[in-house]
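Novice: With the sequence up front, the predicted model follows.
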Amino acid sequence: MKLPSRTSLSFLALLLPLATSLPTTTSSATALGSPTNFYIVSCTDGPDDTDTDTDTFDAIAYYPRGTPNPPDASQSPSAYVEINRPSGPIEGELHAAEFAGDKWFNVRIDAGAGLLKPGEIAGSGDFEGEPFVCFKKSGVVWGEGKVRCEARYWCPSIQV
């Protein structure tokens, strides 16, 4: 019987800590990332029984614990902050919104991003140092009462 050489044993001893430190499933790697998502949305507000006007506005919607992509219309954000009333262009400008007690989300959607196809990279954001990338998006994000909002851009965290 041939015994392993001292060099082979030393090499194996070095590999063991490396092998045991690697993630074994994709779920453990996913768990390291942030679940936070933001949506840039365009909304209609009204009409209702007492108000016959329909207003429009743009907002940044905050989902701190994640959301399915795409979210269903029943999943309201934890908060949203209006950035335009009435709705208007948001591309090519920096927008900032305060969430979760003095924490700021800053987002810049690239000029011309409105012409992109859904899923294409449209800009970037930052939430207290956590980086986000924004994609062109479409479809209903949520509705509550007389307010209905459609996604324009989806910004998931890219922090791992």
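Specialist: Noted; the coordinates are in hand. Quick caveat, the model's predicted, so the values are computed rather than measured.
Novice: alpha carbons only for contacts and neighbour counts from here, please
Specialist: OK.
Novice: Skipping its backbone neighbours, what lies nearest residue 96 in space?
Specialist: Excluding its sequence neighbours, the residue lying closest to residue 96 (C-alpha to C-alpha, 6 or more residues apart in numbering) is residue 106, at 4.4 Å.
Novice: The one you found and residue 62, how far apart?
Specialist: 12 Å (C-alpha to C-alpha, to the nearest Å).
Novice: Between those two, which has more neighbouring residues?
Specialist: More crowded of residue 106 and residue 62, by other C-alpha atoms under 10 Å: residue 62, with 25 against 19.
Novice: next up, a second structure to put side by side with the first:
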Amino acid sequence: MILAPSSLLAGLAVLPVLVLSAPTAVAGSKHTVYLSTCTTTDCLLPILCEEDSFRAAVYFANGPIAEGSTRISTPTSVGTTTGNWEGAKRSARLGTAGTFSVNLPTTAKTAAKGSIAGEGTLGDEPFVCFKDGATDYKIRYSDERYNCKVDYYCPSYEV
């Protein structure tokens, strides 16, 4: 079958409409884990309180915190670990979601912000971790408030 030039042109004219009406939402997992250093903030007289700092894997099942947000966020789950994130495989239990395991080489500590630093998994779901070291955020979890600094940002890349 041979198409007339006018039929071909009519079909091509519809192409931009089809492209612009295609869904633009990212297909795949919204799961995000922030490997963070957090401190408690629920102290009435800070001068009398010891600063309690700890390493935490902070899990958001519905996507990352909005960039530049100053609001207090409520994560899906928080799991703690000991030691540095770099140089050994670390794991943190994230409630019913499972255990997040991450493997960051020692060189990740000196990596540039935004560079790929390592990888992680939550069950069978794969994550890639990027160096941060500068982003601050606030969370409320188990009736406590925490100030956290993102050491590494780990979004899922499961499709």
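Specialist: Received the coordinates, thanks. Owing to the predicted nature of the structure, the values given are computational and were not obtained by experimental measurement.
Novice: follow-up on the earlier one: tell me the secondary structure of the residue nearest to residue 96 of structure 1, please.
Specialist: strand (DSSP: H, G, I helix; E, B strand; the rest coil).
Novice: What is the aligned counterpart of it in structure 2?
Specialist: Residue pairing (TM-score structural alignment): residue 106 of structure 1 is matched to residue 101 of structure 2.
Novice: Would you agree that match is in contact with residue 121?
Specialist: Yes: using C-alpha atoms under 8 Å, residue 101 of structure 2 is in contact with residue 121, at 5.4 Å.
Novice: Not counting sequence-adjacent ones, nearest residue to the most centrally placed residue in structure 2?
Specialist: For structure 2, residue 32 is the residue whose C-alpha lies nearest the centre (C-alpha atoms, centre = their mean; 3.1 Å). Once flanking residues are discounted, residue 32 of structure 2 sits nearest to residue 155: 4.3 Å by C-alpha to C-alpha, 6+ apart.
Novice: mind listing what the one you found touches?
Specialist: 30, 31, 32, 33, 127, 128, 129 (C-alpha atoms under 8 Å, 6 or more residues apart in numbering).
Novice: out of those residues, which are inside strands?
Specialist: Within the contacts of residue 155 of structure 2, residues falling in strands by DSSP state E are 32, 33, 127, 128, 129.
Novice: Helices along structure 2, start to end?
Specialist: Using DSSP state H, the helices found in structure 2 span residues 5-20.
Novice: Tell me where it has strands.
Specialist: Going by DSSP E, structure 2 shows strands at 32-40, 53-60, 72-73, 77-81, 89-93, 99-103, 116-122, 125-131, 136-141, 144-155.
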